[in-house]
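A.B. asks: My questions are about this predicted structure, shown below with the sequence.
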Amino acid sequence: MKHSINCLIVDDDPMYAIVASSILSTLTSGLLRTAPCGRAGLAALTRESRDTDLVFLDLNMPDLDGLAFMRAAHEVGYAGNIVISSGESPAVLRSAEAMGRMLGISILGVLTKPLTMEGVAEMLAKSEMTRGPSAKLGGLAGKDCELTPYYQPQYDLATLRIAGFESLIRLTSKGGRIHGPADLFSSVNGLEDLTAVSLEIAIKVVRDFRTWPVGRTRADVSINFDASVLERPHVIADLQQAVTDLSADPNTICIEVTEKSLPKDPSRLVEALTRLRMFGFKLSLDDYGMGASSFQLLRLCPFSEIKVDRSIIEACPHDRVTRKFLHAVAGLARDLELVSVAEGVENQEELSEVRAAGMDRVQGFLFSRPVPSQAVAELMSDPEAYPA
């Protein structure tokens, strides 16, 4: 079955445009447009940004290069995905990808030239997963949809047994259809909504966790919080009260903190995270190494865990600099007596790199996809769930 993804090809090489168009027309029935230069591509994107799901972007173009295109796309509010497709060196591609993500753009990945059918198909599949009928949801949970936590297990690399779970939120519509987090957060309006949703998710997760057979294994559960939410004066007290009301052990709950930039007044976040640790919660620094503030946060706040992003794990098998970075993070975690977690391991090659670096925990599709709460007990009791 073909995808129904609207694509824009931005490249000054006419032969590339012909090849890309031919491959995409085979794989998707959506609208397909080409732009012979960066400025034409930006004009098309600005004119029809809502009708563009995926941009295939060259970097080296004479009038407006790919880097300038990404910055301009961010400024006009493009909310779709971008695939960087270029013949530049791995170092340049890595930096361009990092820059796009720093801008907040959804970079699905990099395809080197010449294109292959398999590579394009993979990017279309990723794009399909990030799409969602946000405009059709009609609002947040409690209206047309319900917040539904799913759980991806984390495995201890020494024993290959489940050591914890990361909670990942989904939306379940009245008809039973499952939507991803993009649908939820695209309909969140401002910090007030984000705070309310984050606390509701936390309560649902703690309730689920108390029904699982984790006492023997001492597995923990991670809940994601944006730092801007944790800085709000009442949130820490609300979290503490929820755990107390549900008779949960805070030592089994890990708060994953995501922070794209250090706040103007870091003392608020430091105070909030210190209070959480004093109460007994674990703290994880999510996406370590992906933002400029990661080291500052690690230095200032009492974290118990460092988590490495999927994009770093994916790059390790073929990029020496990234591989060295992973080893350095694992070593830093050992020196600071922190748990290190590798996120998004999808194949044996990536698992080998994670093992070689000496990471403590691993999660990813190689081991298990996220599962609903009712499937957790079965997952924990199934000896076949742990790959060698």
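C.D. replies: Happy to help now that I have it.

A.B. asks: only C-alpha atoms for contact and neighbour calcs from this point on.
C.D. replies: OK.

A.B. asks: What is the helix or strand hosting residue 321 packed up against?
C.D. replies: In the assignment (DSSP states H and E), residue 321 maps to helix 320-335. Packed against helix 320-335 by the contact rule (3 or more C-alpha pairs under 8 Å, 6 or more residues apart in numbering; DSSP states H and E) you find strand 305-308, helix 310-315, strand 339-343, helix 348-357.

A.B. asks: Turn the ones you listed into a markdown table, including distance to residue 372.
C.D. replies: As requested, these are exported to a markdown table (distance: least, C-alpha to C-alpha, whole Å):
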| stretch | distance to residue 372 |
| --- | --- |
| strand 305-308 | 22 |
| helix 310-315 | 22 |
| strand 339-343 | 19 |
| helix 348-357 | 25 |
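
A.B. asks: another one to put next to it:
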Amino acid sequence: MDFQYDARTQELRENLLDFMDSQVHPAEPVFHEQLAALDDPWAWDSVPVLKELRDAARARGLWNLFLPGKDGAGLTNLQYAPLAEISGRSLHLAPPAMNCAAPDTGNMEVLHMFGTPEQKERWLRPLLNGEIRSAFAMTEPNVASSDATNISTSIVREGDHYVLNGRKWWITGAMNPNAQIFIVMGKTDPGADRHRQQSMILVERNTPGVEIHRGMHVLGYDDHEHGGHAELSFTDVRVPAAHLIGGEGDGFGIAQARLGPGRIHHCMRSIGIAERAIELMCARAEERVAFGKPLADQGVIREWIAESRVRVEQLRLLVLKTAWLMDTVGNKGAHTEIQAIKIATPTTVQWILDKAIQVHGAGGLSQDFPLAIMYAGIRTLRFADGPDEVHKSALAKSELRRQEARRKAQA
């Protein structure tokens, strides 16, 4: 790996840093004020200041940076990594301002890789232009969705249509009325091999039988700043057969293809969260006095600050290595590292946020600082795209096989 940024990455990085300092960070309080004034609190993407930021990001060439190829900015994972990190410092504002916010990013990747020309024209193009939003409906309340083969929503072929029945929850962004298209994962053939039972299909929001029941809360937050997390149901929902993504039975494979980049993007942005938490922690430690001296002079506080710096530097190197491997040997070749960063990132950043909150005292728990909502989001990430335990089990299984092969080769 070459640790130096190439010319294009450096140019984009400087551009993005200026955008963050001059426009995004000053817009953060404005965004929340304007969002609070809306009649529909879930319609976050209609806030005027966000449109201004989107126009500015487009003009600067900071648009669709996440997506490789001609549909996006054409960046490699290694080029995008430092940019995603910077955007993570203002997670609810910078990624959507650049059209790089989940779950739309993953959905655009799915349509980019597997969509038909008609599907791309009808849904990918408006998503790439930031005209509509989307949601990815996989997780279900009645099964352990950590095992994706448990998904029970039925997708049954009837002539030129598929009929969907099932219930989903924690569907990020679905409360937003501008989330006009859902990618739904369900079973088309429950009798097939367990990894060939699932399929993915595009369901428009206003299709009869689609009902949104409620928004889910995350440690007390409704996350309306990015469209919330909905519980919804599908009752005899009829969808044209042309809305199927790929073929019947391709759903599990498509999900894996979607989650690989999604996992690394989450990890990249999370490093930005950690960096902002360290900045806030240091500033608070310098300005507050306890027992006759600044918190920054207290031994335990210095230990937390030093340990935070060490941990985030270790994490960044692992994420960059993973990005480099994805570029050079592909997602399959980088599978071990993708699992490793998914395990390491949320727990590492959660630890840093915990210490930053502690340094802030009661203020760290309040709405006066972004630390509490950052903590809730990072804690969520230990479930999103697969819980820690699933990744640890799979990684351990892979390591055991690798070590066994090494022993046999030496025998």
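C.D. replies: Structure received. Computed from a prediction, not measured in an experiment: that's the story for all the values here.

A.B. asks: Now the TM-score, please.
C.D. replies: Superposed pair, TM-score by TM-score structural alignment, normalised by the length of the first structure: 0.28. Supporting alignment: 189 aligned residues with a C-alpha RMSD of 7.3 Å.

A.B. asks: Tell me which of the helices and strands packed on helix 320-335 of the first structure lies nearest to residue 26 of the first structure.
C.D. replies: Of all those, helix 310-315 sits nearest to residue 26 of the first structure, with 27.4 Å by C-alpha to C-alpha.

A.B. asks: what residues does the closest one touch?
C.D. replies: With contact meaning C-alpha atoms under 8 Å, 6 or more residues apart in numbering, helix 310-315 of the first structure is reached by 322, 323, 326, 342, 343, 344, 345, 350, 353, 354.

A.B. asks: Same list (those) but as a markdown table, adding neighbour count and distance to residue 86 of the first structure.
C.D. replies: As requested, the contacts of helix 310-315 of the first structure are exported to a markdown table (neighbours: other C-alpha atoms under 10 Å; distance: C-alpha to C-alpha, whole Å):
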| residue | neighbour count | distance to residue 86 of the first structure |
| --- | --- | --- |
| 322 | 18 | 20 |
| 323 | 20 | 22 |
| 326 | 24 | 26 |
| 342 | 27 | 28 |
| 343 | 23 | 27 |
| 344 | 22 | 25 |
| 345 | 24 | 25 |
| 350 | 20 | 24 |
| 353 | 19 | 26 |
| 354 | 26 | 28 |
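
A.B. asks: So which of those residues is the closest to residue 57 of the first structure?
C.D. replies: Closest to residue 57 of the first structure, out of all of the contacts of helix 310-315 of the first structure and judged by C-alpha to C-alpha, is residue 322, at 23.3 Å.

A.B. asks: quick one on the thing from earlier: can you say which of the helices and strands packed on helix 320-335 of the first structure is nearest to residue 276 of the first structure?
C.D. replies: Nearest of these (C-alpha to C-alpha): strand 305-308, 13.9 Å.

A.B. asks: my guess is residue 235 of the second structure meets residue 154, correct?
C.D. replies: No - counting by C-alpha atoms under 8 Å, residue 235 of the second structure stays clear of residue 154, with 10.2 Å between them.

A.B. asks: Those two: who's more crowded?
C.D. replies: When neighbours are counted by other C-alpha atoms under 10 Å, residue 154 comes out ahead of the other of residue 235 of the second structure and residue 154, with 22 against 14.

A.B. asks: circling back to that earlier point, and residue 43 of the first structure, which of the helices and strands packed on helix 320-335 of the first structure is closest to it?
C.D. replies: helix 310-315 (30.1 Å).

A.B. asks: Pull out the buried residues from the closest one.
C.D. replies: 310, 311, 312, 313, 314 (16 or more other C-alpha atoms under 10 Å).

A.B. asks: Three-state assignment for residue 84 of the first structure, please.
C.D. replies: When classified by DSSP: H, G, I helix; E, B strand; the rest coil, residue 84 of the first structure comes out as strand.
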